[in-house]
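**Student:** Compute the structure for the input listed below.
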Amino acid sequence: MQKSKAEASSANPGVLRIIKKYPNRRLYDTDTSSYITLAEVKALVMDNEHFVVRDAKTNDDLTRSILLQIILEEETAGVPIFTEQVLANIIRFYGHAMQDFMGSYLEKNVQIFMDLQNKMTEQTKGLNPEVWKQFTNVQSPMMQGMMGTYMEQSRSAFTQMQEQMQKNSEQMLAALGLKR
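**Tutor:** Model (predicted):
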């Protein structure tokens, strides 16, 4: 008998869910003992389920490639998040000395934005559609305040990145015997 998604996740809270990817490109959820689709993996992400995708043969971690595949499908299916310019700029960071800093900076900013979204969702529970429309209007004082908070946190993350780069540069120069 197959477990429902709710039963599977509540039966083992905090346990990492294992999804196996077979050579035939099928994904097998070991919690529900069933094959699942990429859309169902996306649902796990949306439900904040902790999971890992493993190659069934080699046991290699394929989670990142599956998540990238979901992003690719989302980007090509509807209204994309990333413009061509943003994607080109991200590509330019690969192999660049700033790659690690860029990844960290993007991760911090996306987390700040997710925290803002969660706070906004919490504050607007039960609002009717018209009030929600007014609330999300960029001109509303509440929205301006929230976006101001986001921008300040983003600026802070950027400043931390700059300070870390400065510290790393000084350490590297000191190691080479070239003090500033």
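**Student:** okay, CA-based contacts and neighbour counts for the rest of this
**Tutor:** Fine.
**Student:** in this protein, which spans are strands?
**Tutor:** Counting by DSSP state E, residue ranges of the strands within the chain are 17-21, 27-29, 34-36, 51-55.
**Student:** could those strands go into CSV alongside mean neighbour count?
**Tutor:** Shown next, in CSV, are the strands of the chain (neighbours: other C-alpha atoms under 10 Å):
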stretch, mean neighbour count
strand 17-21, 22
strand 27-29, 21
strand 34-36, 14
strand 51-55, 18
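**Student:** Could you dump these into a markdown table with distance to Ser65 added?
**Tutor:** Formatted as a markdown table, these follow (distance: least, C-alpha to C-alpha, whole Å):
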| stretch | distance to Ser65 |
| --- | --- |
| strand 17-21 | 11 |
| strand 27-29 | 13 |
| strand 34-36 | 16 |
| strand 51-55 | 9 |
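**Student:** For Trp132, find the nearest of the ones you listed.
**Tutor:** strand 51-55 (33.3 Å; C-alpha to C-alpha).
**Student:** The closest one to strand 17-21, inter-axis angle?
**Tutor:** In this structure, strand 51-55 runs at an angle of 30 degrees to strand 17-21, with axes from the mean of the first three to the mean of the last three C-alpha atoms, to 10 degrees as the basis.
**Student:** Mind giving me the packing neighbours of strand 51-55?
**Tutor:** Contact here means 3 or more C-alpha pairs under 8 Å, 6 or more residues apart in numbering; DSSP states H and E; on that basis strand 51-55 packs against strand 17-21, helix 63-77.
**Student:** and the nearest residue to Arg17 once chain neighbours are set aside, what does it touch?
**Tutor:** Setting aside the residues directly before and after it, Arg17 is nearest to Phe51 in space (C-alpha to C-alpha, 6 or more residues apart in numbering), at 4.3 Å. By C-alpha atoms under 8 Å, 6 or more residues apart in numbering, the residues touching Phe51 are 16-19.
**Student:** the longest helix in this structure is where?
**Tutor:** Looking only at the chain and at elements set by DSSP state H, the helix with the highest residue count is helix 141-175.
**Student:** which other helices and strands contact that one?
**Tutor:** Packed against helix 141-175 by the contact rule (3+ C-alpha pairs under 8 Å, 6+ apart) you find helix 99-123, helix 129-136.
**Student:** Please provide the structure for the following sequence as well, for comparison with the first:
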Amino acid sequence: MPEQQPRLIKKYPNRRLYDTKTSAYITLSDVKDLVLAREHFNVLDAKTSEDITRSILLQIILEEEAAGIPLFTTELLAQMIRFYGHAMQGMLGKYLETNIKSFIEFQKKLQEQSQSLYGESSSQMQSDMWSQFMNFQGPAMQTMMATYMEQSRKMLHQMQDQLKTQTRTLFTSIQIPGFGGDKPTKDGDQ
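**Tutor:** Here you go, the predicted structure:
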């Protein structure tokens, strides 16, 4: 089966979003619903044709963070900002993406196990079961996640240390005349 083209949403200068599939204006809430439904879409600036999908997704995250219980702590956001422009920026993005995928897989396995134990049930019942499970297992889950995050932090620091070591090794093995690599002889001549 050929892969479908992503749904096209255009953002006009008046800040309105236009869904070309439904030929109707939509809101950020509607775009959030598309994300939740796992529908692939692109948001383009109607005037410049620039892909602004990431910008729209960040707007949705900002609204979610402001509306309810925040997902990101102030310290986490500050740490993320500090990585912009840092040599590790690209690695952090990949690291976060990998960890979120792992967490989603963990959640999926828990749901599959609960379905095998309790049989097929409605999505509301699954949601209720997940909430009950988290209420009973909350402290254990928090401990497990804290341990996981600590291990992840250590792994990231080890990666940083390895990169530093590799970089030092690379640059110390390169002989640049007059720059650190040349050692003077005993009588002061180079």
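**Student:** is it possible to export the contacts of Phe51 of structure 1 to TSV including distance to Tyr35 of structure 1?
**Tutor:** Output for those, formatted as TSV (distance: C-alpha to C-alpha, whole Å):
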residue	distance to Tyr35 of structure 1
Leu16	17
Arg17	14
Ile18	12
Ile19	9
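**Student:** on that earlier part again, mean neighbour count, the helices and strands packed on helix 141-175 of structure 1: which tops it?
**Tutor:** helix 99-123 (a mean of 14; mean count of other C-alpha atoms under 10 Å).
**Student:** can you tell me what part of structure 2 it aligns to?
**Tutor:** Equivalent residues of helix 99-123 of structure 1 are located at 89-113 in structure 2, counting by TM-score structural alignment.
**Student:** With respect to Asn24 of structure 1, which of the helices and strands packed on helix 141-175 of structure 1 lies nearest?
**Tutor:** Judged by C-alpha to C-alpha, the one of these that comes nearest to Asn24 of structure 1 is helix 99-123, at 32.2 Å.
**Student:** how much does the closest one stray from structure 2?
**Tutor:** Averaged over the aligned pairs, helix 99-123 of structure 1 sits 1.5 Å from structure 2 after superposition, using mean C-alpha distance after the TM-score superposition for structure 1.
**Student:** Quick check: closest non-adjacent residue to Leu38 of structure 1.
**Tutor:** For Leu38 of structure 1, the nearest residue in space outside its immediate sequence neighbours is Ile70; the separation is 6.9 Å by C-alpha to C-alpha, 6+ apart.
**Student:** what's the neighbour count on the residue mapped onto that neighbour from structure 2?
**Tutor:** Aligned by TM-score structural alignment, Ile70 of structure 1 pairs with Ile60 of structure 2. Using other C-alpha atoms under 10 Å as the criterion, Ile60 of structure 2 is surrounded by 16 other residues.
**Student:** isn't Ile60 of structure 2 right up against Asp33?
**Tutor:** No - the pair Ile60 of structure 2 and Asp33 does not pass the contact test of C-alpha atoms under 8 Å, sitting 10.6 Å apart.
**Student:** Off-centre distance for the match of helix 99-123 of structure 1?
**Tutor:** Between the centre of stretch 89-113 of structure 2 and the centre of its host chain there is 9 Å, according to C-alpha atoms, centre = their mean, to the nearest Å.
**Student:** Over to stretch 129-149 of structure 2?
**Tutor:** In this view, stretch 129-149 of structure 2 has its centroid 21 Å away from the chain centroid, taken as C-alpha atoms, centre = their mean.
**Student:** Could you give me the buried positions within it?
**Tutor:** The neighbour-count check on stretch 129-149 of structure 2 (16 or more other C-alpha atoms under 10 Å) flags 129-130 as buried.
**Student:** Now do that stretch: everything it contacts.
**Tutor:** By C-alpha under 8 Å, 6+ apart, stretch 129-149 of structure 2 touches Gln111.
**Student:** ok so, going back, out of the strands of structure 1, which is closest to Val79 of structure 1?
**Tutor:** Across the strands of structure 1 (criterion: C-alpha to C-alpha), the nearest stretch is strand 34-36, sitting at 25.1 Å.
**Student:** Give me the contacts around that closest one.
**Tutor:** Outside strand 34-36 of structure 1, the residues within contact range by C-alpha under 8 Å, 6+ apart are 2, 26-29.
**Student:** Now tabulate those in TSV and tack on distance to Pro141 of structure 1.
**Tutor:** Below are the contacts of strand 34-36 of structure 1 laid out as TSV (distance: C-alpha to C-alpha, whole Å):
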residue	distance to Pro141 of structure 1
Gln2	50
Arg26	49
Leu27	46
Tyr28	48
Asp29	46
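**Student:** hang on, the earlier thing: quick one, which of the strands of structure 1 gets closest to Gly126 of structure 1.
**Tutor:** Using C-alpha to C-alpha, these put strand 51-55 closest to Gly126 of structure 1, at 31.3 Å.
**Student:** what span of structure 2 lines up against the closest one?
**Tutor:** If you align by TM-score structural alignment, strand 51-55 of structure 1 falls on residues 41-45 of structure 2.
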